[in-house]
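Asker: below is the sequence, then the predicted model.
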Amino acid sequence: MSNTPRDLLKEKLDQLQCHFTWSPQKETIDLEDMMYRLQDSISLNLKYKDQSCNQLAFVNCLQGNYEEAIQNLKEAEKIWRENHKDKFERSIIVTYGNFAWVHYHMGQLTEAQSYLDKLEMICKPLSDGPRYTALIPEVYGEKGWSLLRSTAQYYEEAKECFEKALEEDPDNVQWVMGYATVLFRLEAISGTRENREQSQSVKHLRRVLELDPNESLAMVLLALKLQELKQKKEANELVEQALQKTSDYPKVLRNAAKFYRKEKDVEKAITLLKKALEISPHSSVLHDQLGMCYRSKLLELIVNPLSKDPQSPEFQQKAELFNQCKYHFGKAFEHRPKSAIKSQLDFADICIRNGECSKAEEIYSDLLKLVDIRPESMQKICLQAGLFQFYQRRSEFNAIRLFQKALRVKNDSKVWKQCYEHLEKLADRKLYRNPHDSMALGARGLLHQLVHNKSKAIECFEKALEFDPGNEEYLSALCELRLSLEDRNDN
């Protein structure tokens, strides 16, 4: 092990609680999109501006913009001093940790050590744990917000952070809002435990409004949940109230627009989104929502017979709506190729409807290469790409492979069930035409295996091997099934 001053310093830095030691790194976040979002948050002078400056320093450092990172941290420190005079030392821990790391990356080891010394003095009376940090609510809370601003794969960890922050400080509106927000997002993801317990965020969003009746973002998020629960009157009142209180906050406008789109008032939704886009022109999420609005109008128009007549105004309108959808969905993933999976799938769907199948195939090919994404995201990619292969490319082989890939992703979601049903139909269809089709028999074996019908699975894989001897996939599955049966018999 090396004992150079730089290596010894690095060992100390690794003990810190700050953006440089938390999960999201260069490989897992879309830096350009993250930078735009953080810059918007700072320029709009939104709540938690200090935390946005902290996270922007981290993003700047990852991109090699060290001087900008130092300026971001100085701004964060200034805000902490002005707004948290009574709790400055508790609030500054993450910022000083980031300072130490940025100086380390700049090769300024003495300056990095000076921040470690400051942290040691601050943390000693706060914790009997690590020497240079303190696991207190302020640290857990800031980590929770940082993870929440990243990608969906970190939401569960963000939830745990807010839970720990609230253990010691249950009435802190910032942590309650963070916890309510992460529950709201997890409840929207198929296959999560929160998705099966849909009303938890409602309770916590109501708690936010008890603590801060003017929290307009909590109002629109609560309205969206109540809309799902068919409590329309209160939901409408909350959205109207939120827009009266905050008419220039892009997140409020965006979620209000989502509410109205779901209420079939697409024009009102578009008006709100365009207003939000004027304030935050680089927002990928706003472009995604606009794409969804124009798609709603497009799908309504497509069923009109006049839209097929090149001489009709409806035909021209349809062409314009296709362009609007492609433009906004394209903008939504322009700076988020790793995280804006839904926007890319929506873009591909529009391409298929517009006869641009090669473009759609290119998108599916790129998405299928992604690694370290949430299970339900990979399942959605496989489902849509599989249906494309079956219906547009007439390839049963490729469709089966994609549905199988989705089913091997362990995640009990609606999409998983859809892939199961599609694979079942395809296998039955192939076996009807040819009872000796080894691929269909192998697919049947997998389907039985997934629902723990081991004897039936073994029977199918054995039969598949009769017609495709030496197939490693079937041999491996058969070996695994036989071993599991032996283990069960031994017990």
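Answerer: Thanks, I have the structure now.
Asker: hey, let's count contacts and neighbours off CA atoms from now on
Answerer: Fine.
Asker: give me the neighbour count for Lys78.
Answerer: 13 (other Cα atoms under 10 Å).
Asker: please compare the first structure with the one that follows:
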Amino acid sequence: MASIQTDLQRQLDSVECHFTWNLSCNVSILHRQQERLEDRSRHGCTWEGHLYNLLGYVVYHIQDSAEEALLHLRQAEVVLKEQEPEGRGPRLLVNQANLAWVHYHLGELPECQSYLEEVTRLQEEFPAPPGCELHPEVYGEKGWTLVKFEHDFQKLAVANFEMALRGETDRKEWHVGLALAKYKVYFNEGNEELRGEIIEQIKIAKTKDPDNLRMLAMYWNALADVGKKTEETGSSDEALTCLRKAEKMIREQGEEEKDCLLLVNQANLAWVHYLRDLLVSRRIESTCDESTEQGHKAPLR
């Protein structure tokens, strides 16, 4: 039995998952993570499988409950299997390794071994692309997880999203993750050139994921922070469309939170209307000024 446990422990230490990523074990940080993750799970999340994977890890450390962690990891497994065409694929690599870890801590060694074998099968069926040590799905989930922790972890998130994009250059999730991580880590510390690169990455992300309200808001905030004025055609109309989508989403939430968010959203709508009217009036004034100036400069006949 001891030799079996030693062999399993060796295998567990070699897999890529939340339990081997040396994440923060600070209780106050993990409590905040739990609150945020549970809130996101109630309101929907495009990274739902990753969310339940991380929640399983967080709950395990806060409550010291492998049973509770197992519930969340199984939720993640169901979601991730639904996202794979045949019910299994590389999205499950991290989840199956997490499940192996938790079963090991429950003393359920046959189950642990079974999940480790599934990780090995997935690695063989879905190998990492050339130039990557890990599959892009692993880099992506690792980046998504790290970006939610402290500054040093967020730096590592940047590197993981860059590696994910090396393997899957057009994947919108990795572009969004890289934009978010770079913005968090470097935007307030960077020089003008670096800020410009980050703004360009945010622009790429919002273009690839046009329904992502966070990327759109981040783009406007970044432009405002560097004092860059943009008069892109349709930008104010894009803002209005985006805010109306947000209003529809807000109305589906709880009453108390909905009232507060609707108030903020209505203020945003009013502000965008004002900016659009101001932009139109300035364009009219500019056109009039140019016409007047050209009139003054007209040659005498």
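Answerer: Structure's in. What do you need? Remember, it's a predicted structure, so these values are computed and weren't measured experimentally.
Asker: measure the nearest residue to Lys326 of the first structure once chain neighbours are set aside to Glu11 of the first structure for me?
Answerer: Using Cα to Cα, 6 or more residues apart in numbering and skipping residues adjacent in sequence, the residue nearest Lys326 of the first structure is Phe347, 6.0 Å away. Separation of Phe347 of the first structure from Glu11 of the first structure (Cα to Cα, to the nearest Å): 45 Å.
Asker: neighbour count for those two, which is higher?
Answerer: The neighbour count for Phe347 of the first structure versus Glu11, taken as other Cα under 10 Å, is higher for Phe347 (24 against 10).
Asker: what range in the second structure does the helix or strand hosting that one sit on?
Answerer: Applying DSSP states H and E as the criterion places Phe347 of the first structure in helix 341-353. Per TM-score structural alignment, helix 341-353 of the first structure has no counterpart in the second structure.
Asker: residues contacting that helix, please?
Answerer: 288, 322, 325-326, 329-330, 332-333, 357, 359-361, 363-364, 367, 377, 381, 384 (Cα atoms under 8 Å, 6 or more residues apart in numbering).
Asker: what's the counterpart of Ala406 of the first structure in the second structure?
Answerer: Taking TM-score structural alignment, Ala406 of the first structure has no aligned residue in the second structure.
Asker: pull the contacting residues for the residue lying closest to Ala406 of the first structure once chain neighbours are set aside.
Answerer: Using Cα to Cα, 6+ apart and skipping residues adjacent in sequence, the residue nearest Ala406 of the first structure is Gln379, 4.6 Å away. Listed by Cα under 8 Å, 6+ apart, the contact set of Gln379 of the first structure reads Lys405, Ala406, Leu407, Val409, Val415, Trp416.
Asker: from these, pick the one nearest Leu44 of the first structure.
Answerer: Val415 (38.1 Å; Cα to Cα).
Asker: residue contacts, the closest one?
Answerer: By Cα under 8 Å, 6+ apart, the contact list for Val415 of the first structure reads Ser190, Glu376, Gln379, Lys380, Leu383.
Asker: and the residue nearest the centre of the second structure?
Answerer: By Cα atoms, centre = their mean, the second structure has its centre lying nearest to Gly177, at 4.6 Å.
Asker: sec struct for that one, please.
Answerer: helix (DSSP: H, G, I helix; E, B strand; the rest coil).
Asker: ok, Leu203 of the second structure to Phe187 of the second structure distance?
Answerer: Careful, residue 203 of the second structure is Lys; it's not Leu. Using Cα to Cα, Lys203 of the second structure is found at 14 Å from Phe187 of the second structure.
Asker: do the same with Lys172 of the second structure
Answerer: Lys172 of the second structure sits 21 Å away from Phe187 of the second structure, taking Cα to Cα as the criterion.
Asker: between these two, which has more neighbouring residues?
Answerer: Neighbours per residue (other Cα under 10 Å) separate Lys172 of the second structure from Phe187, with Phe187 holding more: 20 against 17.
Asker: that one is in contact with Glu193, isn't it?
Answerer: No: in this structure Phe187 of the second structure lies outside contact range of Glu193 using Cα atoms under 8 Å: 10.5 Å.
Asker: any of the contacts of helix 341-353 of the first structure buried? List them.
Answerer: Among those, those buried by neighbour count (16 or more other Cα atoms under 10 Å) are 288, 322, 325-326, 329-330, 332-333, 357, 360-361, 363-364, 367, 377, 381, 384.
Asker: narrow these to those in helices?
Answerer: Per DSSP state H, helices hold the following members of those: 288, 322, 325-326, 329-330, 332-333, 357, 360-361, 363-364, 367, 377, 381, 384.
Asker: now do the strands in the first structure.
Answerer: In chain order, the first structure shows no strands, with DSSP state E as the criterion.
Asker: now the residue lying closest to Glu137 of the second structure once chain neighbours are set aside: how far from Ala181 of the second structure?
Answerer: Using Cα to Cα, 6+ apart and skipping residues adjacent in sequence, the residue nearest Glu137 of the second structure is Arg91, 5.7 Å away. Applying Cα to Cα, the value for Arg91 of the second structure to Ala181 of the second structure is 21 Å.
Asker: in terms of neighbours, single out the busier of the two.
Answerer: Applying other Cα under 10 Å to Arg91 of the second structure and Ala181 shows that Ala181 carries more neighbours, namely 28 against 22.
Asker: map that one onto the first structure.
Answerer: So, by TM-score structural alignment, Ala181 of the second structure is matched to Val182.
Asker: ok, now which ones touch its match?
Answerer: Val182 of the first structure makes contacts with Leu148, Tyr155, Glu156, Ala158, Lys159, as judged by Cα under 8 Å, 6+ apart.
Asker: what is the burial count for Asp30 of the first structure?
Answerer: For Asp30 of the first structure, the neighbour count with other Cα under 10 Å is 21.
Asker: ok, Arg90 of the first structure next?
Answerer: For Arg90 of the first structure, using other Cα under 10 Å, the count is 18.
Asker: need the nearest residue in space to it, chain neighbours excluded.
Answerer: Closest to Arg90 of the first structure by Cα to Cα, 6+ apart is Glu138, at 6.5 Å.
Asker: looks like that neighbour contacts Glu89 (just checking).
Answerer: No: between Glu138 of the first structure and Glu89 there is no contact under Cα under 8 Å: 10.1 Å.
Asker: re earlier: most neighbours among the contacts of Gln379 of the first structure, which one is it?
Answerer: Sorting those by how many neighbours each has (other Cα under 10 Å) puts Ala406 first, at 27 neighbours.
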